[in-house]
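Peer 1: can't give you the sequence, but here's the structure:
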């Protein structure tokens, strides 16, 4: 069965040519220090003075992750797949530990991590950038 557009005509399929680029250009390499600075500023801007609310917590986490992804994309790390992980929780003098493992190419992939806490909540945000050929 052929795919059709909203007017009933055949849907044109876009065919992409292989670029044969096995690593990013120097200007498009992932710069973790730039992303860490972005994370630090964004977390402070959004969470300063906030009080932890368990009902709004999941929505706040999703919104933070979406905003981080959009701002990192705007930095121009072309051809990188971005994975953003954000954790927000109530601060009750407990210990919070987080770890992650990835299989990647250390020459082209990277990550940045930042945390924030105030009297009521804590937040941990990580951005993983995987070069996509």
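Peer 2: Thanks, I have it. Computed from a predicted model, the values in this text were never measured in an experiment.

Peer 1: CA atoms for contacts and neighbours, from now on please.
Peer 2: Fine.

Peer 1: Name the nearest residue to the spatially most central residue of the chain, sequence neighbours excluded.
Peer 2: Nearest to the mean C-alpha position of the chain, by Cα atoms, centre = their mean, lies residue 84 at 3.0 Å. Setting aside the residues directly before and after it, residue 84 is nearest to residue 127 in space (Cα to Cα, 6 or more residues apart in numbering), at 4.6 Å.

Peer 1: Check it against this one:
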């Protein structure tokens, strides 16, 4: 997994955060089919991998990671997030990933520590 380097140490860069999140998802469920018995394990593993990746950067942020995995069917899935924070430093990244049998949505929230 490539290192997360931001030009500004005090600002969360959404564009640079997307690739490592996709790599975490691919690493955990990349080539597999949906399996209800493994969803809890997959979601826990994805959030832990993402969290540890960002924490290893040693930047002054508190991180919140959320992962949703849903089997592909005719059902709809709608998600929304709202945050009240300092837009100059804090940020979020939401990655939508899918394969032929499931959807995965991962959201990362980074709140700067003063």
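Peer 2: Structure's in. What do you need? Just so it is clear, the structure is predicted and the values come from calculations on it, not from any experiment.

Peer 1: picking that back up, now do the contacts for the residue nearest to the centre of structure 1.
Peer 2: 65, 68-69, 125-128 (Cα atoms under 8 Å, 6 or more residues apart in numbering).

Peer 1: Checking those residues against structure 2: which ones persist?
Peer 2: Retained contacts for the contacts of residue 84 of structure 1 in structure 2, judged by both residues aligned by TM-score structural alignment, their matches' Cα atoms under 8 Å, are 65, 68-69, 125-128.

Peer 1: So which of those belong to helices?
Peer 2: With DSSP state H as the criterion, helices contain 65, 68-69 from among those.

Peer 1: Can you tell me which of those residues has the most neighbours?
Peer 2: Within these, neighbour counts (other Cα atoms under 10 Å) peak at residue 68, which reaches 23 neighbours.

Peer 1: what residues are up against it?
Peer 2: 39, 42, 84.

Peer 1: neighbours around the alignment partner in structure 1 of residue 84 of structure 2, how many?
Peer 2: By TM-score structural alignment, residue 84 of structure 2 lines up with residue 103 in structure 1. Neighbour count of residue 103 of structure 1, defined by other Cα under 10 Å: 7.

Peer 1: Residue 103 of structure 1: what secondary structure?
Peer 2: coil (DSSP: H, G, I helix; E, B strand; the rest coil).

Peer 1: what helix or strand is residue 52 of structure 1 on?
Peer 2: Under the criterion DSSP states H and E, no helix or strand holds residue 52 of structure 1.

Peer 1: on that earlier part again, quick check, nearest of the ones in helices among the kept ones among the contacts of residue 84 of structure 1 to residue 29 of structure 1?
Peer 2: residue 69 (16.4 Å; Cα to Cα).

Peer 1: Going along the chain, name the helices of structure 1.
Peer 2: If DSSP H is used as the criterion, the helices of structure 1 fall at 32-47, 57-74.

Peer 1: Quick check: which of those helices is nearest to residue 117 of structure 1?
Peer 2: Here helix 32-47 is closest among those (Cα to Cα), at 8.2 Å.

Peer 1: which helices and strands sit right next to that closest one?
Peer 2: helix 57-74, strand 110-117, strand 121-131 (3 or more Cα pairs under 8 Å, 6 or more residues apart in numbering; DSSP states H and E).
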